[in-house]
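Engineer: What follows is a predicted protein model with its sequence.
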Amino acid sequence: MIAPHIDFHRGGHAYARAYLELFKQGQPDVVIIFGVAHISPPAPFVLTRKAFDTPFGALTTDQDLVRQLEAACSWDPYAYEMVHRTEHSIEFQAVMLSYLYGPNVRIVPILCSTFGSELGGVEPADIAGVETFLESCQDIVATLGRRVSVIAGADLAHVGRRFGDAFDISEPIVEGVAERDREDLEYVTAGDADGFYRSVMQDRNERRICGLNCIYASLKTVARSGATGELLHYDYAHDPAGGIVSFADVVFA
């Protein structure tokens, strides 16, 4: 599932739509959550063993699965663990999961940083460390023998003066962003991680899709299922400092 990580007061309706669909599928035993490391530490994925406290109880990490992923890393996955402390993309998913299930589901929290490829012509599939890690995620989904859900806590475009653009938001800007977002999302619903990445990068990610790598990672993780996704909801919200942030709900069931 892809759900937003925008704040609740602007995107709560989108969280509700996505998590209603998750709830219909029945309670998972384990949830792998890919989030965004917005400060982009120099490690493609950042793990943590720590629990996530919420108003509805603490969600504990699945220590065995975290160790399994740790073994797949050619870097120290805890060198930048403190980044988890100030991120919200996984935290908001933890709140929603604990609201639905209390402490009765374990999580595997994974922050996605840059893959070292955004400024060059190399795609994630060509980076050995990234592919090895995601293959281990695939193995967990395919062989664990328990109910596993995979969530990407991902927003889409960040456009406007708040994000460095030299223009104000107008209806044509909003329509243009939505058109490009929907082009990208066609690859997402098809389960085509590489196609999605190329679609975003054809203009060098000028819309600043912050969820680029965590959506890519989630699609790769469920690639062996052969399932296609459904776009449940698409929307955007204004940033109070000038700009818009877009987001979507996509579910593979």
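Structural biologist: That came through, no problem.
Engineer: Every contact and neighbour count from this point should use C-alpha atoms.
Structural biologist: OK.
Engineer: Tell me the spacing between the residue nearest the centre of the chain and Gln93.
Structural biologist: In the chain, the residue lying closest to the centroid (CA atoms, centre = their mean) is Ala152, at 2.8 Å. Separation of Ala152 from Gln93 (CA to CA, to the nearest Å): 9 Å.
Engineer: Comparison target below:
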Amino acid sequence: MEKKKMAFAGSWYPATDVECEAAIQGFLKEKQGPCNGRFVGGIVPHAGWYFSGSIACRVIASLQSDEKVDTVFLFGAHMHKQSEPFILTHGAIETPFGQIEVDKELVDKICADIGISKRSAHKFPDDNTFELQYPFIKYFFPHAKIVVCGVAPSAFAPVIGSMAVEEAKDLSRTVRFIGSTDMTHYGPDFGFTSAGTGEKAVEWVKNQNDRHAIKAMIEMDASDIIAQGLENKNMCCSGAAAATAAACKKYGAVKAVELDYATSFDKSASKSFVGYSGILYALS
């Protein structure tokens, strides 16, 4: 079976199952821990685990329930508005906890109905928006398969999310949806310094710029999610977030919960920093 190899293990996250599990158990004890509820999807950050692993871990852990989850959808990728969406077609993804099999039957059905670029495991990009989530998905959903899709910040993003639900239901799949995006990338390293520097800039990012994006995600407003990312630079993967919000809404989600928010400045004070948000979508 063709496999997507790990590219960031040992640098962005631990290289071994023992180290990953120790980190995960530590994350689960932080702050409020995972949420209890009927959650069908969520938004996670994708920086190195040191910076944002705790939020991503607790969001994905919150998606567990008593029902057997067949497939996890993961939307991500750094893409331009004009970029062509792409999907991993077959094979498996390696993680420190073992491999995750691609849900080929579901992918084939999606590709038959949606114009989307097909990528094999050997041609699939090494992308932190995806790989940083793989160990969490394997750990919390050890028997689930996966569908991995790169989604551009365009009007096609919510279409992809909605169609994913329809195809999953046609195959009687019980699924979960994860969208991978960081928030505002602020500072001279990112060419974005409209609010100055120092604590004043951090407060502006936390309380204004990222708040607009979080509001759009909580309201499950796919159009506004995309607009926020493009116009306010407060999401690096707004297409992934929009696809996830649209999918969860189509699947029956009626409300959202903000699990946590943080910035890299909290861990390492710098003129350049990034925001991280964790959002959960619930059926009731």
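Structural biologist: Ah, there it is. Because the structure is a prediction, the values reported are computed rather than measured.
Engineer: thinking again about what came up before, the residue nearest to the centre of the first structure corresponds to which position in the second structure?
Structural biologist: The alignment partner of Ala152 of the first structure in the second structure, by TM-score structural alignment, is Gly179.
Engineer: just to revisit the earlier point, wait, is the residue nearest to the centre of the first structure part of a strand?
Structural biologist: Yes - counting by DSSP: H, G, I helix; E, B strand; the rest coil, Ala152 of the first structure falls inside a strand.
Engineer: I'd like to know how far the spatially most distant residue from the centre of the second structure sits from Ala168 of the second structure.
Structural biologist: For the second structure, the residue at maximal distance from the C-alpha centroid (CA atoms, centre = their mean) is Gly196, at 29.2 Å. Relative to Ala168 of the second structure, Gly196 of the second structure is positioned 46 Å away (CA to CA).
Engineer: for Ala282 of the second structure, same thing?
Structural biologist: From Ala282 of the second structure over to Ala168 of the second structure (counting by CA to CA), the distance is 18 Å.
Engineer: And the strands in the stretch 51-200 of the first structure?
Structural biologist: 106-112, 148-153, 158-159 (DSSP state E, counting those that start in this stretch).
Engineer: what sits against the residue nearest to the centre of the first structure?
Structural biologist: Met1, Ile2, Ala3, Ile33, Phe34, Gly35, Cys214, Ile215, Ser218 (CA atoms under 8 Å, 6 or more residues apart in numbering).
Engineer: how does it look with 6 Å?
Structural biologist: Going by CA atoms under 6 Å, 6 or more residues apart in numbering, Ala152 of the first structure touches Ile2, Ile33, Phe34, Cys214, Ile215.
Engineer: Same check on Ala248 of the first structure?
Structural biologist: So Ala248 of the first structure contacts His233, Tyr234 (CA under 6 Å, 6+ apart).
Engineer: In contact with Phe51 of the second structure, which residues?
Structural biologist: Taking CA under 6 Å, 6+ apart, one finds Ser264 in contact with Phe51 of the second structure.
Engineer: ok, which stretches of the stretch 151-284 of the second structure are helices?
Structural biologist: Applying DSSP state H, counting those that start in this stretch to the stretch 151-284 of the second structure gives helices spanning 156-170, 199-204, 210-218, 222-232, 238-251.
Engineer: Tell me which of the ones you listed sits most buried.
Structural biologist: Highest mean neighbour count among the helices of the stretch 151-284 of the second structure (mean count of other CA atoms under 10 Å): helix 238-251, with a mean of 31.
Engineer: Can you report how many residues neighbour the closest residue to Ala168 of the second structure other than its chain neighbours?
Structural biologist: Of all residues not flanking Ala168 of the second structure in the chain, Leu106 sits nearest, at 6.7 Å (CA to CA, 6 or more residues apart in numbering). Residues near Leu106 of the second structure, counting by other CA atoms under 10 Å, number 22.
Engineer: Could you find the counterpart of Leu106 of the second structure in the first structure?
Structural biologist: Under the alignment (TM-score structural alignment), Leu106 of the second structure maps onto Leu65.
Engineer: got it, and Ser277 of the second structure?
Structural biologist: Checking TM-score structural alignment: Ser277 of the second structure goes with Ala248.
Engineer: what's the answer for Asp189 of the second structure, then?
Structural biologist: Using TM-score structural alignment, Asp189 of the second structure pairs with Arg162 in the first structure.
Engineer: Next, the contact list for its match, please.
Structural biologist: Ala241, Gly242, Gly243.
Engineer: rerun that using 10 Å as the cut-off
Structural biologist: Asp168, Asp239, Pro240, Ala241, Gly242, Gly243, Ile244 (CA atoms under 10 Å, 6 or more residues apart in numbering).
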